[in-house]
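[1] Here's my sequence, what's the structure:
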Amino acid sequence: MMNYYPIKNTVALRGCYSPRLKMFMMCFLLISTSFGSAHVSGQTETVKGIVLDAGDKSPIIGAAILVKGTSIGTTTDIDGNFTIANVPSSAKVLQVSYIGMKEQEVDVAPVLNIILQPDLLQIDEVIVVAYGTSKKSSFTGAASLVKAEKLGERPVTNVTNALVGAVAGVQVSTANGQPGSEPSIYIRGIGSYGASNSPLIILNGMPYENTISSINPNDIESLTVLKDASSSALYGSRAANGVVMITTKTGTKEKVSVNVKFNQGVTAKQTSDYRKAGLNDYVSLYWENLRNRYVSDGKSAAEAGQLAAAGLFTDLPNPFNVPNNQVVDNNGQVNPNAKHLWADDVDWMNAIQQLGNRTDAAVSVSGASDKTDYYASAGFTNEEGYVIGSKFKRYTINGNVNSQVKNWLKIGFNTSANLSATDGNQNEAIGNNTNPFRFVRYIGPVHPIHLHNLETGEYLRDESGNLIYDFGTGYSINGVTIPIRNYVSGNNPAIELQNNYDGNKRNTINAKVYTEIKLPEGFKLSLNGSVGANSYLASAADIVYPDKGISGSMTKTNTFTTTWTFNELLSYTKDIDKHHIDVLAGHESYDYEYNYLSSSMKDQKFDGNFEFGNYSNLNTTPDSYTNKYATEGFLSRFNYDYDSQYFLSGSFRRDGSSRFYTDSRWGNFWSVGGGWRIDKEEFMAGIDFIDILKLRASYGEVGNDNVGSYYPWRGTYKVAQNAGEAGYIQNILENKTLKWEVSHNSDAALEFSLLNGKYSGSVEYFNRLSGNLLFAVPLSPSTGVNSQDMNAGTMYNRGIEVELSAKLLQKKDFSWSASLNATYLKNRITALPVDPFISDVHKIEEGHSRYEYWLRQWKGVDPATGSSLYVPLEEILGSSTSLVTVNGETYTTSATEALYDYSGTATPKVSGGLSTNFTYGHFNLGLVFYYQLGGKMYDIAYSYLMSPGVSTIASLYPSALHADMLNRWQKPGDITSVPRISTVESADLTATTSTRWLISSDMLELSSINLGYDFPKQWIHTLDISGLRLYGSADNVFQITKRQGTYPRRNIFSGYSDNGDVYLPSRVFTIGLNITF
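    I've put the predicted structure just below:
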């Protein structure tokens, strides 16, 4: 308790404040008082006063004033004033508190003028770290904290999405917009080539193997990201890619608090589609394509134009009301009298989309007594995606109880259960035309969704009067013959998404129990145990489609995963004068078991029944297996500080993993770190504007045993046949020397806080050197296998992280704060066990980035011929007939004679986030932006839309075309970046891989916006409500990219844009109500 002195009923307390924290404290106080049970009798009096900030003497909104020993209290209003009626005459002391301020106790008086001072200990936040907690100022590692209030009311089903732009060094790749899907998290780049790059997830101190979407974001108190070895080495063999620590809420208030939260919203597609050529332009473009084909076959331009006009719709449905040979003239212009017969039935993209609904509800009860705190919650989420049939439903319950049973004994448990169901998982196989996203992206506008009379355009209907979907297989109905569709005949996603079923159900349970025993002389023993169980059933059904020759099938896959974790931790703390010692030693065991069973049946008997009994025949042979995995670890940690000014830390863990052979099973992982609070030095005396100035550095080694297979060292065999006889052949060669990948991490940072926390931040350098990288090394054919996994490669990720926060403006009824983070990242491969090799559009070679492009060097379009121009191979100079000279430079028009070269990297050079918050009275507005700069993406979807495809004159392949095709070369002298349209030289003019398809991956995304109103306390206190907030929010609001239709954050590191084949993220709008009793 602080000393104070009254001067005319004035208490000096110096401080700064945040309006967001004021709102929080208003809720806090009313929660703690509205349920009070203290009975006060006798004479009472009224106390009035004002609470001011010591720095600028501005009023503090939401400061808590409580009569000590009772539940009587209030909070300051917008002018900093307060009034407490019915104060017992026996009351002597008022407790004054506010987050960011030092708590005060003042003598009761009729009128008080209270001035608050800052509490630097609160500016110095507490973070959750490996096997404990630490003050930020004394921690020697790299860790970033995201508190619950920063998660706000963002409509996220998976809390991982709330990390977008929130933490320096952390990038979130949203590869799939399916509701309930799991984004990928990357911490300080890509540290492995052939093994996992995912961080270790720790839930309430224990490893977590279930999906993060199983955790209700409303239950999360904080996320801590551990980024360097000093912070993560205690997790040993599983921490090479960093650690994300999730801490759920506990009871913290003395009285019962009930919180109810409900929001309702809609989902829609976030990104606009690529711009496509409309029907008339599309027809003219394909006429020109066909005309150029005839010219290449030796026809004159006039004759070629006539033949193209006459034959354009030979194998295509004519969507116009004029005969085939009258749709276009000999110059490719569409007949002005031609009317599109099914113009309202060609929006395939819209046909598979909807405006989805999203509902989220949560209720929690929390409280605490002198010895026990508790938190219990239940949640429900129901989200429909913007794609028809896609949805996610989740039910969660969570309970957390902690009790100080004796002065020397504390026990507690945390348990959570989740039931979720996902429907509408789509076939997202890249390059597969049955993929609905690919289908609707590339189908041309001549093809209708339903069957139509080709002469009148009328919809054709079945015997029940229903519209008939066109599967493109050719029809003869009511005397009308419909030709086979040249584009992906046999599919129609508009109806398939409605009827087919592809979904899963997941049930998860996680439970943790612990006991803490205080021992003499500063020792403490902590015993922890947790169990996780995950049941997962995936089902995929094709309904009967006679026109497709499909008789109906059902595939079911069931998995069951269990995990067990136990650790025993002995800690010792000791303070000797200015010396503080903290030592930890422990043991941890982890067991994982995964059971798999799958089978498939076909030939459906009745509609609507998806059980195996409704199918007649086996479709595929049933399959089952079990994977087991275990680790054993012995760990220790030593922390020392002198006078909270000089800090030294060290950690060591020895881990054994069942993934490796006995002789290679054990590994040692360690770290050392140091810190220096410069602001506490004598030479800093008198520099009052610096609160904290700290220099820290660390080095250590952590491991990655997640190398794919659970038995990677074992030699395995598979069943095969030869001349009709079954037998076993070698599948994987034994490798007893296979071992962990190791990450050697070094880190140095300068942290600061200025002007009582008005400005704060850090600048940090990191170098992450990954060794023993897993590579599939090619072997001689005589071995019987193509390759063998070996530890033989190194790669580094190094860069600079910057985090800055500022309270930019603090006025009586208005405040403005902002935070910025930025990460500069450089990736290099430094050693390879094999010769350089090509991986998609990248080349893997020493001295270059893991995701550096290796492409033909495209240089534009020849103004004379409309051909693509490439940098030629040196060996063809002076001899090839493909060489041309343009503006004094020599090029080749042949893609096969073009030079390949490095062409930039997919990895953004700089990425980060910007968040800003405004408060005006009881209104508050928050925005979160994400940005990335300096990378490139290979836009394969655009390349397809810019290419008419390879076709013959008799069989045109009518895929959609991008609107940029209107800028194509058409005649000598045209200056353009789009070659002539032709399928003759498809390798040179169409989607051939080259730098033509590289664009900047720079983007700015408004990730989140939240506008809320906190009802004044004086309006709601008569309703026994301590907090009432109305808000509206939006997620994935908009993005600015180089080209419409692209989404660079899907593949942040590989940069391979297959946006046409995937379920892109949703834009979500919600309104909500948050009530606290």
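[2] Every contact and neighbour count from this point should use C-alpha atoms.
    Fine.
[3] So N425, which state does it fall into?
    The three-state label given to N425 by DSSP: H, G, I helix; E, B strand; the rest coil is coil.
[4] Tell me which other helices or strands the host helix or strand of D603 touches.
    Using DSSP states H and E, the element containing D603 is strand 579-604. The contact analysis (3 or more C-alpha pairs under 8 Å, 6 or more residues apart in numbering; DSSP states H and E) places strand 579-604 against strand 553-576, strand 615-642.
[5] tell me which strands and helices the last one is in contact with?
    Judged by 3+ C-alpha pairs under 8 Å, 6+ apart, strand 615-642 is in contact with strand 553-576, strand 579-604, strand 646-657.
[6] Would you mind finding the most buried of those strands?
    Of all these, strand 646-657 has the most neighbours on average by mean count of other C-alpha atoms under 10 Å, namely a mean of 22.
[7] tilt between it and strand 615-642?
    Per axes from the mean of the first three to the mean of the last three C-alpha atoms, to 10 degrees, the angle that strand 646-657 makes with strand 615-642 is 150 degrees.
[8] Another sequence for comparison is provided below:
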Amino acid sequence: MKSQEVGIKPKVNVVLEGDNQMLDEVMVVAYGTAKKSSFTGSASTISNEKLELRPITNLTKGLEGQATGLLTTSGSGQPGEDASIVIRGYGSINASQDPLYVVDGIPFDGSLSSINPSDIESMTVLKDASAGALYGARGANGVVMITTKQGKEGKAQVTWRSTVGWASRAIQPYDMVDQKEFVQLTYEALRNGYVFNSGYSWEQAQQMARAGLSANLGGELYNPFKNYTWDNLINPETGMVQADAVSAWNERWMDAVQRDNAFRQEHQLSVNGGSEKTKYMFSLGYLNEDGILINTGFQRYNARVNVNSNITDWFKANMNASLSNSVQDYSDYDGSSTSNVWYSAQFVSPLFPVYVKGLDGKNVLGEDGKPQLDYGENGRPGSYTDYNPVGGLTDDKSNKKNDVASLRTGVTFGSDKDNFGVFKGIKLNVNFGLDYRNQSRMSYMNMYHGNQATAGGLLTKYNTRMQSYTFNQLLSWNRSFGLHSFDVLAGHEFYAYSYEYLKAGKTNLVDGILELRPGTTLYAADSYTDKYRIESWLGRFNYNYDEKYYFSASLRTDGSSRFHKDHRWGTFWSIGGNWRISKEAFMEDVKWIDNLSLKLSYGQQGNDNILNSDKTSNYYLWQSLYDLDWPNSNQIGGMVSSLENQVVSWEKNGNLNVGVEATFLGSRLSVNAEYYNRKTVDMLLSYPMATSTGFNGYNANVGDMRNSGFEFEIRGTAIRTDDFVWNISWMGSTVKNKVLKLTNTAPEIIKGVYSIKEGMPINTFYMAKSAGVDPATGAQLYWVYDKDENGNIINERISDDYSKASTSKYYQGNRIPDLYGSIGTDFSYKGFDLSVLTSYSIGGKIYDSLYTGSMNAQYATNTWNKHQLRRWQKPGDITDVPRVEINGAYTTTDRFLINASYFAIKNITLGYSLPKDWMRKAKLGNVRVFGSIDNLALFSHLKGMDPQYNFKGETDYSYTPNKTYSFGVEINF
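    Next up, the predicted model:
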């Protein structure tokens, strides 16, 4: 409520008035600002206070749970990596899903990891066409407006903020079997192979399996049970590992490659101040974050200067500039390669030691008196020969060095003052933005062990250089006449982008010299340059009658160099309205409602940011492309690799938004609810062609898709006294996706375990269906079927024929959750403050390929998940886990589709601000100390699985997210 002053009287009647500060909140929107109460579009604002609660390196990882309709992934836990974001569902099949990032009014092309989150004043997420249509072709997937801190009038204020912390893995490893369980499973897998594949009797198979342990597990050197040999480790009577077998070592590979307490430190210094005419903000930042994987990490230096100057009453100028230098050390391998540490360290046999062992099971020391890493030279079988995950992190080196510069500068002519007469409210803004990024990357694979040992090592160096600039001129006019107010904007914008790529690599290196010149064999040499231009004309009209009825309309036309000159121009538009019902006369007596607004908007946006596996053809879809490096030829020449289609043009996105906003009880309770319907038409797909033409297809605008859903946000103040305040928030969002149209000749696209089919959600799981386990044989059972001449399913039945099952696939759900969002609360009591942020997701499925691999281990050198302990072992067993079998044949089924629901405690922060009278005596402005736990806990349906890894519903052998404990202090002078 508003505070009011009253005179001293015997009797005082006081009528409380609502505090409209929440309604008068000014948001940064496209090409300007807007009051929340007058805004016709859909937007969410995130303050710097929310971002500063979390020890984040990249601002994208601080967005989760902060805005409705915004779905984030955990991505890689590698320090410095971005998280991925989608706003209101999937905008396209082949085009980018990424939103447009705008920094201080200009689209941003630099590295997001170069932005210091402490420099950010606020972020606004624009979600519908009314909010983002002025960005035309680049705003189809939503817009994230980033506003950096500006100077404030007054004497210089100095702020120092330091945090230190320690990180460990946030998601616990999969539960894997121990050494005895592994040997038992390996024995059974060998035995079952002899019985069910080779036709041996049970007794013969048992004997052969016992005899085969040594050859499959690496000889006696790799037998940790030194009181038994491989031949007698299995008790012939029980078929079990001898009960009194004692292991000489039990080294955990994940412990060996990880840090338990990866150190993190961050220090920030900022100065702001200024006069009535000129205001400034200057900041310096330093971050050093060790990764939880040894020899990985991220280091960044930042500097920023923001200056705003009112030179005269009618002339203003501003300049925002930032510099960043960063180095990222990382592991270069991914996927299921043995050289990928996240694969090998998790799934290698627990029998294999980290360090070389003697026949007595003790470490063999090197000349330096230290244990030697075991690379498998002593007969370790399988793909792990000549490789050690710890050695992979210490012997190989990969890093990225980024130099990033960003400049935003502009001038404004005009004034809102009355003495300007007819020119009052007319302004001309001229703005220029420049982004530059130079990245040098090195990947070194050593010459002694691992993938490139036989090639004498491999050194690859990359250099990429990106620069872009935006130049716009904006003419605006805003005036009020009685109850009527309006503002008009017209402008022109030009955007130019350039990207240069260079790669070179050599093998047969000279040890210790990480330069290309000494290498004797050329491995790779590649380069290309991409240039991209957009020219735009734009306009906007906003009207307001009596702060009760609001109307807005915007129009933008873009010409993109990615399309042929006859089809490169696209026109995008939006209209929107906002009715403040609470301002109507019939609402005057409803005192408990502070504000009630109804919003409606519709518009169309475009997308030309098309993805393709061939980097060059991303941007030249309308042209024929020639390949001058085609295989199976020793002659100079070229071949047509891509057919032209000059009529290829924009993907278009129609966006409907209906919203209700309400505040109650003196702004102690606010409720926002919105419905959106987002239809993408003319999606770019490959239109199939007859193979006799020599081409698979050509690019064409043929696909349609829809996303729709609801969003709600409830915020309330449960308790508010002079000393104690308790706030609560709950956000929730839904999204329903449906592919409406593909090509006439191919109404379905199948990629692995995924299907994209007309009438179904994107990336629907398409795989065999499990029918349980045969109690007699332990075989995996499947539902299989035949098809008639019309393609209808007939003769559906249960079978153990995996080959038939691989062609009898079913549609089995997708990753899209039924509901996702966040729940947060914060308390303040005198100088103490406590905040808690949690996130949740309900529904959806994930295909966990990591779990699948550990349940279907095909080789004796790969380990198993503990769920194998409930496997079928003998005729008559009733279980859902089939028999283990070396070199067994399987097909992927829905048995490995895991419920994607989760609940996560994202952050808990406790702070204390020292009493102000203490600070005055110390001549300090404010001192706050705080502690924070980030990514504290995750509750999901499978231990080890990361349900937030990506939007597609898959997992990978990738860097796990981090849990961070941090402590800090912020001092204002």
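[9] picking up where we left off before, select, out of the helices and strands packed on strand 615-642 of structure 1, the one closest to F669 of structure 1.
    Closest approach to F669 of structure 1 among these is made by strand 646-657 (5.2 Å; C-alpha to C-alpha).
[10] Mean per-residue distance, the closest one versus structure 2.
    In this overlay with structure 2, the average offset of strand 646-657 of structure 1 from its partner residues is 0.4 Å by mean C-alpha distance after the TM-score superposition for structure 1.
[11] okay, the helix or strand following that strand sits on what stretch of structure 2?
    Remark: after strand 646-657 of structure 1, the chain's next helix or strand is strand 666-677, criterion DSSP H and E. On the basis of TM-score structural alignment, strand 666-677 of structure 1 is assigned to residues 569-580 in structure 2.
[12] on average, how far is the matching stretch from the matching bit in structure 1?
    Average distance, stretch 569-580 of structure 2 versus aligned residues of structure 1 after superposition (mean C-alpha distance after the TM-score superposition for structure 1): 0.3 Å.
[13] What segments of the stretch 301-450 of structure 2 are strands?
    Ranges of strands in the stretch 301-450 of structure 2, per DSSP state E, counting those that start in this stretch, are 315-329, 397-414, 426-445.
[14] residues in structure 1 aligned with the last one?
    Meaning strand 426-445 of structure 2. The aligned range for strand 426-445 of structure 2 is 523-542, by TM-score structural alignment.
[15] Likewise for stretch 638-647 of structure 2?
    The alignment of stretch 638-647 of structure 2 onto structure 1 (TM-score structural alignment) spans residues 728-737.
[16] which one's the longest helix in structure 2?
    helix 179-196 (DSSP state H).
[17] Check which element follows it along the chain.
    For helix 179-196 of structure 2, the following helix or strand on the C-terminal side (DSSP H and E) is helix 202-217.
[18] relative to helix 179-196, how tilted is that next one?
    Going by the same axes, to 10 degrees, helix 202-217 of structure 2 makes 130 degrees with helix 179-196.
[19] For the helix or strand following helix 202-217 of structure 2, list every residue counted as buried.
    Scanning forward in sequence from helix 202-217 of structure 2 by DSSP H and E, the next helix or strand is helix 253-257. Using 16 or more other C-alpha atoms under 10 Å as the test for burial, helix 253-257 of structure 2 gives 253-254, 257.
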